[in-house]
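Chemist: Okay, sequence plus prediction incoming.
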Amino acid sequence: MSEFRAIRIDKDEGGHHADFVVMRERDLMDGDVDMEVAYSAINYKDGLAVTGKGPVVRRFPMIPGVDLAGRVTRSTHPDFAPGDIAIATACGLGEAHYGGFAQKARLFGDWLVKLPPPLTPARAMAVGTAGLTAMFCVMALERHGARPEDGLVAVTGAAGGVGSFAVALLAKAGWRVAAVTGRSEEADYLSWLGAAEIIGRDEFAAAGRPLQTQRFAAGIDTVGGVALANLLAQTQFDGAIAACGNVGGMEFQANLAPFILRGVAMLGVESVRPRIALRRAAWARIAQYLDPAAIDAMSEIIPFDAALERARSIVAGRIRGRVVIDMGLNLPREAPD
């Protein structure tokens, strides 16, 4: 069947709008691997793309969807063959290349990772770019030399997608985790994921002194802005912060004091570039570390018909954890026995 359903973003005389459409395989962009998309997921960036509230889309028309998982149907890439189950995250999907909010995709094999057992396609999408970014942050802290025995690690925006996975991954790695959140109602959820302490976002919301009481050996910041500045100011000697998010703003007022008086390091983490070897290593660790029950607790599965409305909801902050889109391909949700 050459026709398939997709959510397409157009920009014309009527402005920026996203709608369900029917497309044909000939409409797909270039690539050396064709896939039937089984699952996608809703990221904050997808919400910005759908609503037009952020400069995400770099060409029109565009199919949003930063993440996708599915079955290879055609390949000229040496690493993939028809029948393989593969994952794609970021790499310009939903921005410059048609993404996962469609029942078919044509991508480049250098962007893809084969599904590592025991992950299922649905759980891989529950992890998605959010979980992969969290794993990149954990690996960045490890490369810096940070260890669980150094002390408490903080995670800002802990109830969000990246934050939730950061809490779970750090706890699994042996860290004592302090979850920073503005949603007190999520305390039980964060404790279940492995947080040892719950800290209210208000403690990080106002600009503070350049050097504050040393509370944290390390941190993962998903927020940016004032929260990041305060986290740096509260990090102990030789600590490190992996910074990966900007929902609190791209700019923050910082001071050199944490860096030159306490030797604190800020480690930038990005998850868009392919860097396939790093991606494979991160996915292998995710498959090893994350309990299926934890993945399921952080996610819900919705039908494709509900994806457009839910993508709009994420911008308004009405989504906890991860929302997975079932595209109707009927790949198994559960891992085989």
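Modeler: All right, it came through fine. Residues are numbered from 1 along each chain as shown.

Chemist: use CA for all of it now, contacts and neighbours both
Modeler: Fine.

Chemist: dump the residue contacts of the residue most central in space within the chain.
Modeler: Geometric centre of the chain, nearest residue: Ala130, 1.5 Å, by Cα atoms, centre = their mean. By Cα atoms under 8 Å, 6 or more residues apart in numbering, the contact list for Ala130 reads 43, 161-162, 165.

Chemist: Over to Arg5?
Modeler: So Arg5 contacts 20-23, 102-103 (Cα under 8 Å, 6+ apart).

Chemist: second one coming, line it up with the first:
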Amino acid sequence: MFKAILIEKDDAGYRAGLTELNDSQLPDGEVTVRVEYSTLNYKDALAITGKGPVVRRFPMVPGVDLAGTVESSDSDRYQAGDRVLLNGWGVGEGHWGGLAQKARLKADWLIPLPETFSAKQAMAIGTAGYTAMLSVMALEQHGLTPASGPVLVTGANGGVGSFSIALLAALGYTVMASTGRPEEADYLKRLGAAEILDRAELVEKGKPLAKERWAGAIDSAGSHTLANVCAGTRYGGVVAACGLAQGMDFPSTVAPFILRGVTLAGIDSVMRPREDRLAAWQRLADVLDTGMLDEIAHEVGLEEAIDTATRLIEGSVQGRTVVDVNR
């Protein structure tokens, strides 16, 4: 038996609760992992609270991230005792995920846990840090350098935003951080932000083109925020779009793209090929100061994750939430 958060939907309604499950209930997969840590991402919070149509089948164990030790394997790629991690692949949506003490998964979904990180540190990074690094790599691939000019990060107090600031600052970029919580400016400056912008500047409908203010940006909001970010990007700049916290719509025009040559780079972290995942995690190991993780992440137990999910949806959770599934 093992503990897990289980989401159910039936005639009694939609609900998530902590329960005990039997190993025989685990889904199909080549590798069984004894989970040590998971995380609580925005997508997980949507799934647990039912605030978004994330879960595609029921019952479902949420959790798009996990790190732990292989318990058994039918794959040549992994053996019992191997340390592994997982991000995405629809886990926690269509296949039981990481907010449990055990998970059974396809071998292709797993990658080795970098020796640089413990399981807890890897989950403090999680999908948020991995997505932030994919975004930074996209900026670099499109020619952005610290000499190009400042880089704007929206949703700065969230997980992706926090890691984006820390990574960009570590690489020598000047970072502008947009937040709806200006009272937490000191936190953002400790991560490496040089300038704080009030989110109110970006969330309403703006002009097709605005003053050129940043050479690049990482946006996790979408909607009017992303449109305004593009409108304020300098000639030849690049914007990495990796989230939809404000909305899925994109009420923009082609003006930034055909008059200023702005590039809009889409960042998918869920179905990313294995090679890209390995590259991103290696860059994280090379660049990230693990001492920053205590600043960015806080820990909760498995049962606490349910209440924390509600607060995350409300926007009152700072940084990353690491879930110790064994307490």
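Modeler: Yep, it's here. Since we're looking at a predicted model, the values are computed, not measured.

Chemist: circling back: which residue of structure 2 is paired with the residue nearest to the centre of structure 1 in the alignment?
Modeler: Matched to structure 2 by TM-score structural alignment, Ala130 of structure 1 sits across from Ala128.

Chemist: For that match, which three-state class applies?
Modeler: helix (DSSP: H, G, I helix; E, B strand; the rest coil).

Chemist: Asn43 of structure 1 -> structure 2?
Modeler: Asn43 of structure 1 maps onto Asn41 in structure 2, by TM-score structural alignment.

Chemist: Likewise for Ile276 of structure 1?
Modeler: Matched to structure 2 by TM-score structural alignment, Ile276 of structure 1 sits across from Arg274.

Chemist: so who does that match touch?
Modeler: By Cα under 8 Å, 6+ apart, Arg274 of structure 2 lies in contact with 108-109, 111.

Chemist: I'd like to know which of the residues you listed is nearest to Thr310 of structure 2.
Modeler: Trp109 (28.3 Å; Cα to Cα).

Chemist: Which residue ranges of structure 2 form helices?
Modeler: 42-49, 119-141, 159-170, 185-191, 223-231, 255-259, 274-287, 293-296, 304-313 (DSSP state H).

Chemist: Any chance of JSON lines for those helices, columns distance to Ile267 of structure 2?
Modeler: Shown next, in JSON lines, are these (distance: least, Cα to Cα, whole Å):
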{"stretch": "helix 42-49", "distance to Ile267 of structure 2": "16"}
{"stretch": "helix 119-141", "distance to Ile267 of structure 2": "6"}
{"stretch": "helix 159-170", "distance to Ile267 of structure 2": "12"}
{"stretch": "helix 185-191", "distance to Ile267 of structure 2": "22"}
{"stretch": "helix 223-231", "distance to Ile267 of structure 2": "13"}
{"stretch": "helix 255-259", "distance to Ile267 of structure 2": "18"}
{"stretch": "helix 274-287", "distance to Ile267 of structure 2": "12"}
{"stretch": "helix 293-296", "distance to Ile267 of structure 2": "22"}
{"stretch": "helix 304-313", "distance to Ile267 of structure 2": "22"}
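
Chemist: quick one on the thing from earlier: buried among the contacts of Arg5 of structure 1? Make that a PyMOL selection.
Modeler: Filtering the contacts of Arg5 of structure 1 down to the buried ones (16 or more other Cα atoms under 10 Å) takes a single PyMOL command:
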select buried, resi 20+23+102+103
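
Chemist: was I right about Trp109 of structure 2 contacting Gly90?
Modeler: No - assessed by Cα atoms under 8 Å, Trp109 of structure 2 is found out of contact with Gly90, at 9.8 Å.

Chemist: List just the nearest of the contacts of Arg5 of structure 1 to Glu149 of structure 1.
Modeler: Nearest to Glu149 of structure 1 among those, with distances taken as Cα to Cα, is Ala102, at 45.2 Å.

Chemist: How about the contacts made by the closest one?
Modeler: The contact partners of Ala102 of structure 1, by Cα under 8 Å, 6+ apart, come to 4-7, 37, 63, 327.

Chemist: what does it align to in structure 2?
Modeler: Per TM-score structural alignment, Ala102 of structure 1 is aligned with Ala100.

Chemist: what number of residues lie near the closest residue to its match other than its chain neighbours?
Modeler: Residue nearest to Ala100 of structure 2 in three dimensions, not counting chain neighbours: Ala4, with 3.9 Å by Cα to Cα, 6 or more residues apart in numbering. Residues within reach of Ala4 of structure 2, counting by other Cα atoms under 10 Å, total 26.

Chemist: distance of Ala4 of structure 2 from Glu140 of structure 2?
Modeler: Distance of Ala4 of structure 2 to Glu140 of structure 2, given as Cα to Cα, to the nearest Å: 40 Å.

Chemist: Kindly report the same for Thr32 of structure 2.
Modeler: 37 Å.

Chemist: Look at these two and report which has more neighbours.
Modeler: Thr32 (23 against 14).

Chemist: so Phe250 of structure 2 sits right up against Val229, yeah?
Modeler: No - the pair Phe250 of structure 2 / Val229 is not scored as a contact, 11.1 Å apart, by Cα under 8 Å.

Chemist: And the two? Which one has more around it.
Modeler: Val229 (28 against 14).

Chemist: dump the residue contacts of the more buried one.
Modeler: Contact partners of Val229 of structure 2, counting by Cα under 8 Å, 6+ apart, are 202, 217, 219, 239.
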